[in-house]
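Asker: predicted model and sequence follow; I will ask about them next.
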Amino acid sequence: MRSALARLASLDLPKVSPHDLPFPTAAQLDLAKAAILGADAAAPAWRRWKARGLALEAVDEASGRLFSQLWINHEAAGIGDDDLALLKGVYRQTLAHNAVTLAAGLEMSQPLAAAGIPMVFIKGAAMIAMAGGRIGLRRTNDVDVLIPEADAARAMAIMRGAGYQSTLQVDHTAIGAQHAVGFRGAAGVEIDLHWWAFKVAGDDRAVFETACPATLLGRGVLVPSPTECLVGAVGGAFSCGWSGSPLRWIADAMLLLENSTIDWDYVVQRAARPGLTLALADGLGFLVREFAAPIPSRVVAELRRRPVGWRERGNHWAVCDGRRPGRVLLYHLEQHRARRLRYPADVPWDLLGHLAQVTGKKSGRRRDVVQRLRAPAPVTQLR
């Protein structure tokens, strides 16, 4: 086992670009402030960004996701005419793209609704619904819904029965090892069914218990409460085992903080879920420091005082840096711990047994798990 772990520690995926880590680069930070904040802060941030000699046409993908909000905030930021044509064009393209994507996603969700499976629309669809249906607010490449973990196998069977193509070859044995699966419609639009709200295993019944009704393209849907959306935006930015999330989490979080009433006691309580304590402590602390976010100081202080195990700390460390060797091992150490807490009777006590399950082998030989890990299951790339 020791030699297998040594080989696992030597495995790694390519280094993550600084542009794709949870915390922005200096240039990304200026662009985010220009897109989000009022004139007093947005205009200086935009001038700093322009002074770097950068061009909107050549920005990284994460920065490009802010173009719609730059257009919406262009007067406050003092963006000149030479940049407005591009931003306006991207905004209009986002409007058209999101209209098609959301309409198709809503249609694809109907077989699940007809079968009585509870659904909460999360991520981009939820943010658009909570922003009053402003579908040009942020680009959403697919539609994400959270379903109860107990209904996951039935939901997958229903979607296949409705003729939708699974993006992965998974069955019910994968539940407990993976967080979601995608289905693609005839038009190429994808709907992702999540049974965990985050990539690390945990109990997410609270999302359903606190969900709120909303309207999306004229249809009634359920979305997470503003507080749960904030937890999802911040926590989700740090929950990926292979890389961080684009900096859009900052824009989503600030929109929620400025337009919603947040239950901070709930945030502190929710942080007990595996993978959230350090994410919320660091993420909320960053928003206070860089964006003067209206977050009570006691909340960040209480989160920082919470004891955190070395597995969770190691995974968080790797996600925030992106260059750490052995990121695969750090992620699976934390996932194994979380799965053992969630499924004590079904998850092997040893790490290699866990790896055998999550790489497609429920039981039997553990010796070949390192070879299977060289090609991680695509489901880990779902956002």
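Answerer: Looks like it came in fine.

Asker: use CA for all of it now, contacts and neighbours both
Answerer: OK.

Asker: for the most centrally placed residue in the chain, give me its contacts.
Answerer: Most central in the chain under CA atoms, centre = their mean is G236, positioned 3.8 Å from the mean C-alpha point. Residues counted as contacts of G236 (CA atoms under 8 Å, 6 or more residues apart in numbering) are 198, 245.

Asker: please report the distance of it from A104.
Answerer: 24 Å (CA to CA, to the nearest Å).

Asker: list the contacts of the closest residue to A279 other than its chain neighbours.
Answerer: Ranked by CA to CA, 6 or more residues apart in numbering and with sequence neighbours excluded, the top spatial neighbour of A279 is G235, at 5.2 Å. Going by CA under 8 Å, 6+ apart, G235 touches 198, 275-276, 279-280, 283.

Asker: now, which of those lie within helices?
Answerer: Using DSSP state H, the subset of those located in helices is 279-280, 283.

Asker: give me the element R372 is part of.
Answerer: helix 369-373 (DSSP states H and E).

Asker: so which elements touch that helix?
Answerer: Helix 369-373 is packed against helix 2-10, helix 351-358, with contacts defined by 3 or more CA pairs under 8 Å, 6 or more residues apart in numbering; DSSP states H and E.

Asker: for that helix, give me every contacting residue.
Answerer: For helix 369-373, the external contacting residues (CA under 8 Å, 6+ apart) are 4, 7-8, 352, 355-356, 359.

Asker: looking at these, spot the one nearest H179.
Answerer: T359 (13.6 Å; CA to CA).

Asker: comparison target below:
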Amino acid sequence: MNDPRTAFPFPARNSSQHGLLRVLLLDDRSSREAWAAWRQRHDIEKIDYGSFKLLPMLYARLRELEPADPLLSRLKGVYRMTLYHNHLLRHRAGGILGYLQHHGIHPLLLKGIPLLALHYRDWGVRRTHDIDILVPYAQQERARALLAGHAAWKRFARRPLHPRAHHGETWHADGFQLDLHWHSLHEALYRDNGDAALPEHADTLQLDDVTVPAAGAPDLLFQSCIHGTRRDSPQDAYRLVDVVTLIRSRPNSLDWDRVDELATRLHLRLRVHTVLSYLTDEFGVDVPRDLRGAPGERYAPVEHLEARRLWRRPGITGLLPIHWCYYHRSFADGRVPLTRVLGFPRFLHRRWGLTSTTQFAAYVARACARRFRRHLWNGAA
């Protein structure tokens, strides 16, 4: 029987990453055996970027298992560099969160910083690349205006992004990045997507002298599963460690019903089941049976559409099939009504940040010409 969970070739299938995940996630005896096997097959000087991201976690694990390992001193350098970066980012996060709160915005922290502070409890084991903040949709315009008026933070995009076609906007300051979200995921671009309930399930985090709500463990787990199965995350095997850390940090209190509710509401059950069944099968992680899926299980049409398109190499139509998936997800039931099919060009108009029909036509013409030339070149090669 066809199993739709095999449709997402998420990054842990890389042999180096898979081997390091075995070191990180298995019991002590199996972990030592996995480390010896990895050392025989791989050269730490020639690992891929996804494996490199796991090195701070590897240092923390080997510090317990093999304190005399000759590689430990080199791994310690990666760990300390990560620790230094994360402390700087934490300080910068406290400043911008205090600024937004002072002006009446209600931010909520997502992803890396809550994971490190509340679940890993070690700021050196995982590099977090940016500050992820969710603001209520009704406050996104005000929050963006405040950032635009801030002396340090600059918008990454050349023009403001349309809130109905994007889930957030990237800002940067002095080498640090801030992702300001008005939707927690770009897989849920409609207003009533459940984000309003995140503060009800939130934890509290203290950053310097700022107290801020942070996404709770079930929300972080759900989001880590989704990020780990995205098209743009070929080097993000560390997100699987995030999922396992969240499960093991709350062994008796994790709200699995909340995870299932989010996956069902947002038509993302297939991707959550894919990650959790993989972690159970490969690493013995304890996950409720109904959250691991099964061959022949029924999923929403948009989930099957993504499974067919999300990781496929772009053809002559480029990323249009991916944008078509996003357009499906801009509706609460995960499918485009027949009466709204003709609204797809307008959705692209907003998503690409264009301001006129002339701009849209010129953009499409240039994109088609580039794609056609590339298609001809690849065919000739």
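Answerer: Perfect, I can see it now. Just so it is clear, the structure is predicted and the values come from calculations on it, not from any experiment.

Asker: TM-score for these two?
Answerer: Scored against TM-score structural alignment, normalised by the length of the second structure, the superposed chains reach a TM-score of 0.82; 351 aligned residues with a CA RMSD of 3.0 Å.

Asker: who wins for neighbours among the ones in helices among the contacts of G235 of the first structure?
Answerer: Neighbour counts for those (other CA atoms under 10 Å) peak at L280, which has 28 neighbours.

Asker: mind listing the helices for the stretch 101-250 of the second structure?
Answerer: Counting by DSSP state H, counting those that start in this stretch, the stretch 101-250 of the second structure has helices at residues 112-114, 140-148, 217-227, 238-249.

Asker: how about the ones in helices among the contacts of G235 of the first structure in CSV, adding distance to Q93 of the first structure?
Answerer: Below are those laid out as CSV (distance: CA to CA, whole Å):
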residue, distance to Q93 of the first structure
A279, 33
L280, 33
G283, 30
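
Asker: closest one of the residues you listed to A211 of the first structure?
Answerer: L280 (20.2 Å).

Asker: could you find the counterpart of that closest one in the second structure?
Answerer: Taking TM-score structural alignment, L280 of the first structure has V272 as its aligned residue in the second structure.

Asker: thinking again about what came up before, which of the contacts of G235 of the first structure lies closest to E75 of the first structure?
Answerer: Nearest member of these to E75 of the first structure, counting by CA to CA, is G283, at 28.0 Å.

Asker: what about the closest one, distance to N315 of the first structure?
Answerer: G283 of the first structure sits 15 Å away from N315 of the first structure, going by CA to CA.

Asker: also A251 of the first structure?
Answerer: Here A251 of the first structure is placed at a distance of 24 Å from N315 of the first structure (CA to CA).

Asker: most packed of the helices and strands packed on helix 369-373 of the first structure?
Answerer: Burial of those is given as mean neighbour count (mean count of other CA atoms under 10 Å); helix 351-358 ranks first at a mean of 22.

Asker: quick one: that helix to the second structure mean distance?
Answerer: In the superposition against the second structure, helix 351-358 of the first structure averages 2.0 Å from its aligned positions (mean CA distance after the TM-score superposition for the first structure).

Asker: and the angle for that helix with helix 2-10?
Answerer: 60 degrees (axes from the mean of the first three to the mean of the last three CA atoms, to 10 degrees).

Asker: thinking again about what came up before, I'd like the helices and strands packed on helix 369-373 of the first structure laid out as TSV, including distance to E290 of the first structure.
Answerer: Compiled in TSV, these are given as follows (distance: least, CA to CA, whole Å):
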stretch	distance to E290 of the first structure
helix 2-10	35
helix 351-358	38
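
Asker: among the ones you listed, which is nearest A126 of the first structure?
Answerer: Closest to A126 of the first structure of those, according to CA to CA: helix 351-358, at 29.4 Å.

Asker: residue contacts, the nearest residue to T210 of the first structure once chain neighbours are set aside?
Answerer: Of all residues not flanking T210 of the first structure in the chain, S225 sits nearest, at 5.9 Å (CA to CA, 6+ apart). Neighbour list for S225 of the first structure: 207, 210-212 [criterion: CA under 8 Å, 6+ apart].

Asker: sweet, I'm off.
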